[in-house]
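Asks: show me the folded form of this:
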Amino acid sequence: MNNHRVLKPFNSFSIDVRARRVITAHTKTKLFKLWRQAADNATPALVLGSGSNVLFLENYVGTVLLNRIEGLTIEEHPDAWHLHVSAGEMWHDLVRTCLEQDMPGLENLALIPGCVGAAPIQNIGAYGVELRQFCNYVDVLQLVNGTLLRLNATECQFGYRDSVFKHVLRERYAIVAVGLRLAKAWQPVLTYGDLARLNPQRVTPRLIYDMVCTMRRTKIPDPIFQGNAGSFFKNPVVDALKATQLLSRYPDAPHYPQSEGRVKLAAGWLIDRCGLKGYRLGNAAVHDKQALVLVNVNNATGEDISALARYVRQQVAKRFGVWLEPEVRFIGAFGEVNAVKAIT
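Replies: This next block holds a predicted model:
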């Protein structure tokens, strides 16, 4: 149909798919109005930020609503800064702004792509830090009736790359703002990657920020030049027995103790050990510098990417007995679909 809109600029995988309509909303009122129009026309509607963590499997039959609600307010308290950040703000811009205003805490989360509104959905995290450590609340718009609802951190049910927004509140709710608390008593987190080599007594927030940016730029390709969604798979968390068995065979495997005796493994290391770094299937490939990243090599389709993800998942399970789960959200013709089922 001629009125279909191209979605390639609105997803970081650069998948060449279309939607019935693509409309930008700069206010909560506009977002609600557009969603109601789609509902009244009995067509699906998908609220999208920058599309940095989605994989379109096919053309979308409904309306894509681009959430571009912007704004940032800061309140200073004796012990912390309290930020109210609108969903359409870019996450990395927020991290940089906080550092420029001498409000540290988010530096480990530098260069994570996407909008602020997407951050709570995945409980974004990197280099030992997660969003939930700073999140006070999340404001959501109930798209059915246009009313606002504020969820505190407990109600958000944050988990590892997980939250209530991926389940109970996945449909008919849109995140419009996030409340963050940055404590003035700053403590560096230096547990992952090259950060572990830094001196905790001398390190500064800016040094951590610069090092995180360097590590990410070195390992993760810029989606402007090569379509990708960053880390494609979650780092698997296994029970103590499974971890002991695996580490007895692979003592050099990176591993990180979690609560209740569970152990987090490095998905990128598992994929790399399967000899898949740089592996290509059709027009999709495992990135040659970071095995956790799947890339669009030459106008790949959503099926190309999902077929590669399926193959990678099977190879890791065959060698290590560990089943990887996608971190990326899969979008079908009518909306989000179960990503694990899509590559099983």
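Asks: alpha carbons only for contacts and neighbour counts from here, please
Replies: Noted.
Asks: show me what contacts Gly321?
Replies: Listed by CA atoms under 8 Å, 6 or more residues apart in numbering, the contact set of Gly321 is empty.
Asks: Proceed likewise with the subsequent sequence, for comparison:
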Amino acid sequence: MGIEGMHAGVESTLAGGCDNSAMDVLRNVSLRSFNTLGADVQAQALVQVACEADIHALLGDATWRDVPILILGGGSNIVLTRDVPGLVLSVALRGRRLVRETEHLRIVEAAAGEPWHDFVAWTLDNGWPGLENLAGIPGTVGAAPVQNIGAYGVELQDRFDELDYIDLRTGQTGTLGAAECGFGYRQSIFRYGTWLAEGKRAGQEEPDKQGAASLRGHALITRVRFALPKVYQPVLGYADIEQRLLAAGGAEPDARTLFDWVCEIRSAKLPDPREPGLGNVGSFFKNPTVSEEQFQHIIGRHPHLVHYRLGDGTIKFAAAWMIDACGWKAQSMGPARVYARHAIVLVHPGGPAAGAEVLALARAIQASVCERFGVVLEIEPVVV
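Replies: Next up is the predicted model:
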């Protein structure tokens, strides 16, 4: 169980047993409360997975052997456009602990159903900095590696150690390190693998030839471990953070102060999905990256386009700036609209057609940006 009793806040409930006789299979249930966009679509069947035994019990039940499966974490990065056939697994695995310490690192673990922001706050409560730039991101710990979440100069892969998963085809468990997860900008080997093809497990018809890559579509992440440096070094190289630093007189912030800054910056720009009428999935589009040749072609025509040079020689454009430049900020299509304070966020009051209506708005924005800048914006959330 790793290091125990060192800190009052350390919890070691990750591997605890549970009574799967209490597991309920809900039929024809609304998913409105299971997604932050508020799409009021129906799931044919839903199970809230409270422990790994629940997963194994389901996989051993012939009832669910050949049905599609949709995995839901916090529902904050998914657009549900229709009713969901088959089985929805709502991941509710809980627990967090300090696993071990090395000379330079603390290895901290959290179960997949832990709310991400609460986990970040818990690490700081125990005096373990490293995740503070990622504060305020909605969703769960298990969903975080799927899109390699990132904010204010830090990505999950910068603090990642390894994760455990269950293969939904075989019931076998496994562990993946950073290299095996294939992390990139808002992507991983899990990125497009949440939805399984109807009537079969993904990849079931073919031999497994790709190793870890074949996990796309049928891996349920159960717990994630992070490597947090013992020597605190704040990451401050982001415009909004630098402005806070300047206002504070240039004094380097401690981890808790940086955590508070990030929370304040996010709340000033981004809507709370729980606020009535502002259902959303956070950033709806990825910031597009282009080659130097493409950059020179585009910037010659649009010299004021906001951009950032990356370490690999590519250039990242600010999607929100492009959307705003096309006149979409605060504009609506039906009940779906572009958020007035940040053009990369699309909001909707919720309802049966929420996903489809937001997607229609997104497609219109993509067409406008492509026509003006010659750049295709990629949708960030998973669309079902």
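Asks: which one in the first structure is aligned with Ser291 of the second structure?
Replies: Correspondence of Ser291 of the second structure to the first structure, assessed by TM-score structural alignment: Asp239.
Asks: if I look at that match, how far off is Gly268 of the first structure?
Replies: Plainly put, Asp239 of the first structure is 19 Å away from Gly268 of the first structure if you go by CA to CA, to the nearest Å.
Asks: the more surrounded of the two?
Replies: Using other CA atoms under 10 Å, the more surrounded residue of Asp239 of the first structure and Gly268 is Gly268, with 21 against 13.
Asks: out of everything not next to it in sequence, what's closest to the match of Ser291 of the second structure?
Replies: In space, Asp239 of the first structure comes closest to Arg262 once its chain neighbours are excluded; the distance is 4.6 Å by CA to CA, 6 or more residues apart in numbering.
Asks: so in the second structure, which helix runs the longest?
Replies: Scanning the second structure for the helix with the most residues, using DSSP state H, yields helix 354-373.
Asks: quick one: average offset of the helix or strand immediately after it in the chain versus the first structure, please.
Replies: Using DSSP states H and E, the helix or strand that follows helix 354-373 of the second structure in sequence is strand 382-383. Superposed on the first structure, strand 382-383 of the second structure shows a mean distance of 0.5 Å to its aligned residues (mean CA distance after the TM-score superposition for the first structure).
Asks: against the first structure, where does strand 382-383 of the second structure fall?
Replies: So strand 382-383 of the second structure sits over residues 329-330 in the first structure, by TM-score structural alignment.
Asks: chain center to the matching stretch, what's the gap?
Replies: Remark: stretch 329-330 of the first structure is offset 11 Å from the chain centroid, using CA atoms, centre = their mean, to the nearest Å.
Asks: same deal with stretch 74-90 of the first structure?
Replies: Chain-centre distance of stretch 74-90 of the first structure: 21 Å, with CA atoms, centre = their mean.
Asks: what are the buried residues along it?
Replies: Counting neighbours by 16 or more other CA atoms under 10 Å, one finds that the buried residues in stretch 74-90 of the first structure are 80-90.
Asks: any chance you could map the strands in the stretch 101-250 of the second structure?
Replies: With DSSP state E, counting those that start in this stretch as the criterion, the stretch 101-250 of the second structure has strands at 105-111, 150-151, 154-155, 160-167, 173-177, 219-229.
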